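Asker: Here you go, sequence then predicted model.
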Amino acid sequence: MKFHTRRPTALAAILLSATLALTACGSDDTGSDSEGGDSGSGGGDLSMTMLPKNLGNAYFDTSTKGAMSAADELSIDLEEVGPETGSPDAQVSYINTAAQQGKDALILSANDPEALCDAIDEARSADVKVITFDADTNPECRDLFINAATSEGIAAKQLELISEQIGGSGEIAILSATANATNQNAWIEMMEAELAENPDYADIELVDTVYGDDEDQKSFDQTEALLQNHPDLKGIISPTTVGIAAAARYLSDSEFKGKVALTGLGTPNQMREFVEDGTVTAFALWNPGDLGFLATYAAAALVAGDITGEEGDSFDAGELGTFEVGADGVVLLGEPFTFNTDNIADFDF
């Protein structure tokens, strides 16, 4: 496991996935305007657009900070744009605009694996390189995918954590993001398969999967509903930073604190108080700042022709080191890392 320190605004780095999405909050470096958002790092020879799933989301604020840091190093003119809500339809107009503006590259976290492909195809036909990060499209729709961690690794880590926290037996539920979120669904499918096939989890039963749509209040309400509908529930996995924070907030002020375990994917800053007060024992994530940083370096290498996106291509990503393109044009950042009371004070993102 490598740890990086870039600068105070670039977040203590961890090579881990995910993404995921956090409680809505602003960012000094990546704020949005009142009409759908737009912030940038400018002055370079290359021009790129950063399109997260939605604005006002601290997870993507962090990934954009990392992207802006890389853009500064590479003298790239990079702007962030995006919708207020996380839906595929809301992203299409921004993809079209990037093509019309003749951007060199579009760095995209996709709200749907299929629905964006027509717009992406038009952008690519206009010589825009399309790099997905955090959440992918179908491989044929884009040039590269910057993956935070393997789906298998993320699913395995979350099951490992919940099993430890509930003593290896009992009912659990999943609080996910949106029903069509590519990464969330992949992780859930793998967790379901692992629960069915791994004898270590024979005494754990997944009783429900619900969706908070990456909205804080809806995720909070879904947590309450899970506990009402499943009185024997022993644990909740929330593989989304919005969901885990909302669920932790509910549990921390309820009779279920210390009785129902909660784990999933979150950031240290958003989860610190819940770890320190005993609501949450441990959770996992990768560094979204590094994910945006890596995606920008990959986009630059692709535009420059240093790589084509073929398996075996390699490129430099600054202080993160050298990375290789894998099968289906996937570049892997790292493996999930566990945060707990022993280490959470060491991180600031």
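Answerer: It's in.

Asker: Every contact and neighbour count from this point should use C-alpha atoms.
Answerer: OK.

Asker: Not counting its neighbours along the chain, what's nearest residue 317?
Answerer: Spatial nearest neighbour of residue 317, excluding adjacent residues (CA to CA, 6 or more residues apart in numbering): residue 297 at 5.4 Å.

Asker: helix/strand/coil for the one you found?
Answerer: Classification of residue 297 using DSSP: H, G, I helix; E, B strand; the rest coil returns helix.

Asker: Enumerate every residue touching it.
Answerer: Taking CA atoms under 8 Å, 6 or more residues apart in numbering, we find residue 297 in contact with 70-71, 74, 316-318.

Asker: Pull out the buried residues from those residues.
Answerer: Buried by 16 or more other CA atoms under 10 Å: 70-71, 74, 317, out of those.

Asker: quick check, nearest of those residues to residue 347?
Answerer: residue 70 (20.7 Å; CA to CA).

Asker: Off-centre distance for the helix or strand encompassing the closest one?
Answerer: Assessed by DSSP states H and E, residue 70 sits inside helix 58-74. Computed by CA atoms, centre = their mean, to the nearest Å, the chain-centroid distance of helix 58-74 equals 14 Å.

Asker: let's bring in a second model and compare:
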Amino acid sequence: MFSSIKKVMAATAITVLATTAAFAADKPKVAFVPQLIGIPYFNAMEAGGNKAAADLGVDFIYTGPVDTNPVDQLQIVQNLINQGVNAISISVLDASSIAPVVKAAEAKGIKLFTSDSDAPDSGRAVYVAQATDEGLGGAIIDELVKRVGEDAKIGIVSGEATASNLNAWIGFMKKQAAAKYPKLQLLEPQYAGGTAERAAQLAGDLMTANPDMKAIIAVASSTCPGVAQAIETAGKIGSVIGTGYCSPNTARSYLKSGAFGFTVLWDPAQLGYLTVWAGKQLIDGKPFAASNTIPGFDAPVTYDAKTGILLLGPPAIFTAENVDKFDF
């Protein structure tokens, strides 16, 4: 196992070295390390980051692990630090392990911050948030209750057990349920890692073990297809409503089939753009204002100095009726 991890680390280091060497030396460099490469959600963030880089005159480095492995992610971040990348953002897989790389970055004058998933106690420079964790957790519960009632049993299939953003959303789901819908029953989360196949298996097991269950929430974008396919395979369309934090392109066919009733998300391309914009601000030593006007954004982006959170905006609800208006 350790030999294979070392091989991945070495290959990643070579890739990052080759990538950074190709960039112009006179441009500031902003990197983003997602939780996982090769999925539509993070592909959209990459596209937004590339657009921001072109608009703002920076080089954008996008590199991440091939599966949701915190060890690999940290090694990639360390490689970027060793290369002297000016600003590095991370969608954190394991919040408890980030603090040492934040200190390593600071020692080299590098701005290290979080985006999409936070590590609030790590000393990061800023968190570029897609929406508040409370807003995301509350929105999905409120929308589900409209469809299944206030006393339904609801299953949860998440991604990595250590992902701070996913756990925060689940925590606020539970808080919203306890405060507003005391008869609602949220089952304990099942963790699928980063695979749709495992999510499908867990969702199927939940439906078998809980024939009276009314809904399943796919907390990670990578688990959305698996949950939806499990509902379709089980012939539960109409009796079990699927939902989750899924992009329109990922969920479109499932929204139209009825396996999903709705999904909750934001525009990850705008989140990627905002991430690179924030990195450029940090490199230039420009403080964030309470309200920031970003080129191409419909509304100002707010900043909370107390929490260090730069907020993209409120979550969006996608349904079969509006999903075709979006392409990400």
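Answerer: Good, I have the coordinates. Since the model is a prediction, treat every value here as computed from it, not as a measurement.

Asker: All the strands of the stretch 201-349 of structure 1, residue numbers only.
Answerer: Assignment of strands within the stretch 201-349 of structure 1 using DSSP state E, counting those that start in this stretch yields the ranges 204-211, 233-238, 261-264, 282-285, 314-316, 322-324, 330-332, 337-340.

Asker: Can you lay out the ones you listed as JSON lines showing distance to residue 250 of structure 1?
Answerer: Supplementary listing: the strands of the stretch 201-349 of structure 1 in JSON lines, determined by distance: least, CA to CA, whole Å:
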{"stretch": "strand 204-211", "distance to residue 250 of structure 1": "16"}
{"stretch": "strand 233-238", "distance to residue 250 of structure 1": "12"}
{"stretch": "strand 261-264", "distance to residue 250 of structure 1": "11"}
{"stretch": "strand 282-285", "distance to residue 250 of structure 1": "17"}
{"stretch": "strand 314-316", "distance to residue 250 of structure 1": "43"}
{"stretch": "strand 322-324", "distance to residue 250 of structure 1": "40"}
{"stretch": "strand 330-332", "distance to residue 250 of structure 1": "34"}
{"stretch": "strand 337-340", "distance to residue 250 of structure 1": "19"}
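
Asker: nearest to residue 88 of structure 1, of these?
Answerer: Taking CA to CA, strand 204-211 is the member of the strands of the stretch 201-349 of structure 1 nearest to residue 88 of structure 1, at 16.6 Å.

Asker: Residue 223 of structure 1 matches what in structure 2?
Answerer: Using TM-score structural alignment, the equivalent of residue 223 of structure 1 in structure 2 is residue 203.

Asker: so who does its match touch?
Answerer: Counting by CA under 8 Å, 6+ apart, the residues that residue 203 of structure 2 touches are 155, 157, 216, 226-227, 230-231.

Asker: Tell me the most packed of those, by neighbour count.
Answerer: Of all the contacts of residue 203 of structure 2, residue 227 has the most neighbours under the rule other CA atoms under 10 Å, reaching 31 neighbours.

Asker: Looking for the alignment partner of it in structure 1.
Answerer: Here residue 227 of structure 2 is matched to residue 247 in structure 1, going by TM-score structural alignment.

Asker: Distance check, the nearest residue to residue 145 of structure 2 once chain neighbours are set aside against residue 69 of structure 2.
Answerer: Computed as CA to CA, 6+ apart, the closest residue to residue 145 of structure 2 that is not its neighbour in sequence is residue 152, at 8.0 Å. Separation of residue 152 of structure 2 from residue 69 of structure 2 (CA to CA, to the nearest Å): 34 Å.

Asker: what do you get for residue 241 of structure 2?
Answerer: Distance, residue 241 of structure 2 to residue 69 of structure 2, using CA to CA: 30 Å.

Asker: Pick out whichever of those two has more residues nearby.
Answerer: Regarding residue 241 of structure 2 and residue 69, a neighbour count based on other CA under 10 Å identifies residue 241 as having more, with 23 against 18.

Asker: Which of the strands of the stretch 201-349 of structure 1 sits closest to residue 158 of structure 1?
Answerer: Closest to residue 158 of structure 1 of these is strand 261-264 (CA to CA; 5.8 Å).

Asker: At the geometric centre of structure 2, which residue do we find?
Answerer: Centre of structure 2 computed as the mean C-alpha position; nearest residue by CA atoms, centre = their mean is residue 116, 4.6 Å away.

Asker: what does that residue align to in structure 1?
Answerer: Counting by TM-score structural alignment, residue 116 of structure 2 corresponds to residue 134 in structure 1.

Asker: Check residue 42 of structure 2 too.
Answerer: When structure 1 is aligned by TM-score structural alignment, residue 42 of structure 2 is paired with residue 60.

Asker: same thing with residue 151 of structure 2?
Answerer: Aligned partner of residue 151 of structure 2 by TM-score structural alignment: residue 169.

Asker: Near that match, how many other residues are there?
Answerer: Residues near residue 169 of structure 1, counting by other CA under 10 Å, number 18.

Asker: Over to residue 90 of structure 1?
Answerer: Residues near residue 90 of structure 1, counting by other CA under 10 Å, number 17.

Asker: Kindly state which residue of structure 2 is aligned to it.
Answerer: Per TM-score structural alignment, the equivalent position to residue 90 of structure 1 in structure 2 is residue 72.

Asker: what sits against the closest residue to that match other than its chain neighbours?
Answerer: Once flanking residues are discounted, residue 72 of structure 2 sits nearest to residue 65: 5.9 Å by CA to CA, 6+ apart. By CA under 8 Å, 6+ apart, the residues touching residue 65 of structure 2 are 34-37, 72-73, 76.
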